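Undergrad: what's the 3D shape of this:
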Amino acid sequence: MSEVTTAEFSDNGKYLRKIRSFVLREGRLTKGQEQALETQWPTMGLDYTPTSLDLAAAFGREADVVLEIGFGMGASLVQMAKAAPELNYIGIEVHKPGVGACLGDAAKEGVTNLRVFHHDAVEVLENSIADGSLSRVQLFFPDPWHKARHHKRRIVQPEFVQLLRRKLKIGGVFHMATDWENYAEHMLEVMSAAEGYANQSNSNDYVERPDHRPLTKFEARGHRLGHGVWDLMFERTV
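TA: Just a heads-up that it's a prediction; the model follows:
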C-alpha cells in the first residue's frame, strides 16, 4: 500500500521533501465488509494503474465527475451519489474496512454511479486522473494534524492544490470542510494565495454548507454541542 504524500515546505516556502499526510490504520475487516469487497469490487472497484483512467468507460456513460479524497466509511459519499444520479462519483480511501463498508452500502442502496479506488490519493490524482476532467473535488474532515509541529503534514498545501487545479475543469470547484478552526484558517490562507482559484464565498472566507454535502451524525452532534464546522469552496478560474 502506498502512502499519501504531500510536499513539505520551510517557513520561507522552500521545497524540502515529500512526506506522509495520513497514518494508515488498516483495522480488521468485518465479514460484511469482506463480502462487499469480494462481490462489489468487480463492478465498483477501480484498480490503480499509472495511466489515465477512461472515465466514460469506467462508468459506461459521459457525465460530470465528482471526486472525493478520503471518504472514511463512505456513508455520506453513498448518500451524495444516490441523491445525484446525474453525476459520476469517484471515492479514494486507503482504509480497507472503509472501502468495504462503502461498497456494501452502495450495493444496498442500489447506487450505480459510484466507483472506488483503494490507493494513495496523490498517486491516483497524478497518474490516473486526466487533466481538466473533474467537476468537483471534495475533501471533508481530513486529519487536522492539530499539533503545530505536524502542520506540515496537512494535505492542503500549495503544491497539492495546484495538482488539484490541473485536474479540475475550468469552473470546477475544490470543496473542503473541517471542524478544526485552525485548519480552516490554514485552508483559507493556502487557497487565497493559490494561483488560478477564486473563492465562492461572498465574504471571501467560508460558505454555508451546500445541500450536496450531507450533515453527518458526528457533525450534527457537534452542532448541538456548539462546535463549528467550516466549508470552503474555491473555483478553478484559469
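Undergrad: contacts, neighbours, all on C-alpha from now
TA: Fine.
Undergrad: can you map out the helices along this structure?
TA: Under the criterion DSSP state H, helices of the chain are mapped to 31-44, 55-59, 75-83, 96-109, 121-123, 158-167, 181-193, 217-224.
Undergrad: So which of those is nearest residue 202?
TA: Of all the helices of the chain, helix 181-193 sits nearest to residue 202, with 13.6 Å by CA to CA.
Undergrad: what's the distance between the residue most central in space within the chain and residue 110?
TA: For the chain, the residue nearest the mean C-alpha position is residue 69 (2.0 Å; CA atoms, centre = their mean). Distance, residue 69 to residue 110, using CA to CA, to the nearest Å: 22 Å.
Undergrad: Also this sequence, please, to line up against the first:
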Amino acid sequence: MTEGQEHAWARLGPRYLLPVPRDAAFTSVAPGSQIDPAQVFGRVAPLVVEIGSGQGHAIVHAAAARPEVDFLAVEVFQAGLARTMRDADAAGATNLRLVEANAPEVLQHLLPPASVDELWVFFPDPWHKKRHTKRRLVTAEFAGLAAGSLRVGGMLRLATDWEDYARQMVDVMDAAPGFARGFEGEWAPRFDGRVLTAFERKGARVGRDIRDLAYRRV
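TA: Next up, the predicted model:
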C-alpha cells in the first residue's frame, strides 16, 4: 500500500472493517462466524453486498447516494479496501462496512441465511486463459451460496466485459435452483445503480462490450 493508504487503514479501519475470525488462511472465514447485520449497522435496513469491490468506486457511490440502505464490500486486497474506506470517509458514507475475506466463505459463514437484498458481482477476474477458467468465481457452487444468502425476491446482479464469461454466467445461473431471470432478451439492461468507472471506460475503449445480468431469488 502507499503511505496514504496505510494511513487510511490505520485511521479508518476500526470504523469500517469488520473483525473476522479466521480459519487456516489469512483471508479465510472461520465456520461459526456469523454476524448480525442489525448489530453491525445499528439498525434494520436493506442490505447490499458487493463481491470483489476493488477500489470501491461503485459501492462508495451507491452508499453515499442511498443512506437508507446498508452496504457491505467484500475484497481481499488491502490497497483497494484502504482506498474504499478513504473515499467513504470523504463522502460521509456511514452506512458502509468492509470485509477482508474470500467471497465464498463470507457467503457461507459470515452472512446469515436470507439476509441480503442485493448481491453484486461487477467485473470479476475473467481468468481469460483457457487453463485458468476453472478459477472463475461464478460457478454452480457460488450460485448455491448466493441463493442461501439472498432473501426471496432479492437480486443477484452481474456485469463483465468478457463475452465468454458472460455466457458462462448465463449457463450457470439459468441452471441454478432458486433463481429466475430478472430480464428479457439476451442481456439485462445496464444496471443504473452501477456508477461508470475508469475500468469500465477502459474496457469500452478497447472494444469490449459490457454485459449485465440480473437474477431474482425465487
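Undergrad: Give me the TM-score for these two chains.
TA: Once superposed, the chains reach a TM-score of 0.92 (TM-score structural alignment, normalised by the length of structure 2), with 208 aligned residues with a CA RMSD of 1.2 Å.
Undergrad: ok, back up a step: distance to residue 211 of structure 1 and mean neighbour count for the helices of structure 1 - can I get that in JSON lines?
TA: Conversion of the helices of structure 1 to JSON lines gives the following (distance: least, CA to CA, whole Å; neighbours: other CA atoms under 10 Å):
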{"stretch": "helix 31-44", "distance to residue 211 of structure 1": "25", "mean neighbour count": "16"}
{"stretch": "helix 55-59", "distance to residue 211 of structure 1": "24", "mean neighbour count": "15"}
{"stretch": "helix 75-83", "distance to residue 211 of structure 1": "10", "mean neighbour count": "20"}
{"stretch": "helix 96-109", "distance to residue 211 of structure 1": "20", "mean neighbour count": "22"}
{"stretch": "helix 121-123", "distance to residue 211 of structure 1": "25", "mean neighbour count": "19"}
{"stretch": "helix 158-167", "distance to residue 211 of structure 1": "23", "mean neighbour count": "19"}
{"stretch": "helix 181-193", "distance to residue 211 of structure 1": "20", "mean neighbour count": "17"}
{"stretch": "helix 217-224", "distance to residue 211 of structure 1": "14", "mean neighbour count": "12"}
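Undergrad: Just send those back as CSV, with distance to residue 130 of structure 1 too.
TA: Listed next are those as CSV, based on distance: least, CA to CA, whole Å:
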stretch, distance to residue 130 of structure 1
helix 31-44, 19
helix 55-59, 9
helix 75-83, 21
helix 96-109, 23
helix 121-123, 12
helix 158-167, 6
helix 181-193, 22
helix 217-224, 33
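Undergrad: Residue 136 of structure 1: which of these is closest?
TA: Comparing the helices of structure 1 by CA to CA, helix 158-167 comes nearest, at 9.4 Å.
Undergrad: and that closest one, what does it pack onto?
TA: strand 5-9, helix 181-193 (3 or more CA pairs under 8 Å, 6 or more residues apart in numbering; DSSP states H and E).
Undergrad: can you tell which of these is closest to residue 82 of structure 1?
TA: Of all those, the one in closest proximity to residue 82 of structure 1, counting by CA to CA, is helix 181-193 (28.2 Å).
Undergrad: Could you list every helix and strand in contact with the closest one?
TA: Packing contacts for helix 181-193 of structure 1, counted by 3+ CA pairs under 8 Å, 6+ apart, involve helix 158-167, strand 197-199, strand 230-236.
Undergrad: can you name the residues of structure 2 that the longest one overlays?
TA: Alignment of helix 158-167 of structure 1 against structure 2: residues 140-149, by TM-score structural alignment.
Undergrad: For the corresponding residue of structure 2 for the residue nearest to the centre of structure 1, give me its contacts.
TA: Under the alignment by TM-score structural alignment, residue 69 of structure 1 pairs with residue 51 in structure 2. When contacts are counted by CA atoms under 8 Å, 6 or more residues apart in numbering, residue 51 of structure 2 touches 73, 74, 75, 103, 119, 120, 121, 122.
Undergrad: out of those residues, who has the most neighbours?
TA: residue 73 (29 neighbours; other CA atoms under 10 Å).
Undergrad: what do we get in structure 1 for that one?
TA: Using TM-score structural alignment, the partner of residue 73 of structure 2 in structure 1 is residue 91.
Undergrad: Kindly provide the distance from its match to residue 35 of structure 1.
TA: Applying CA to CA, the value for residue 91 of structure 1 to residue 35 of structure 1 is 19 Å.
Undergrad: quick one: the nearest residue to residue 142 of structure 2 once chain neighbours are set aside and residue 136 of structure 2, what's the gap?
TA: Nearest residue to residue 142 of structure 2 in three dimensions, chain neighbours excluded: residue 104, at 6.7 Å (CA to CA, 6 or more residues apart in numbering). As judged by CA to CA, residue 104 of structure 2 and residue 136 of structure 2 stand 12 Å apart.
Undergrad: Next: residue 13 of structure 2.
TA: 29 Å.
Undergrad: and if you look at residue 72 of structure 2?
TA: Taken as CA to CA, the span from residue 72 of structure 2 to residue 136 of structure 2 is 21 Å.
Undergrad: Of the two, which one has the most company?
TA: Set residue 72 of structure 2 next to residue 136 and count neighbours by other CA under 10 Å: residue 72 wins out with 25 against 16.
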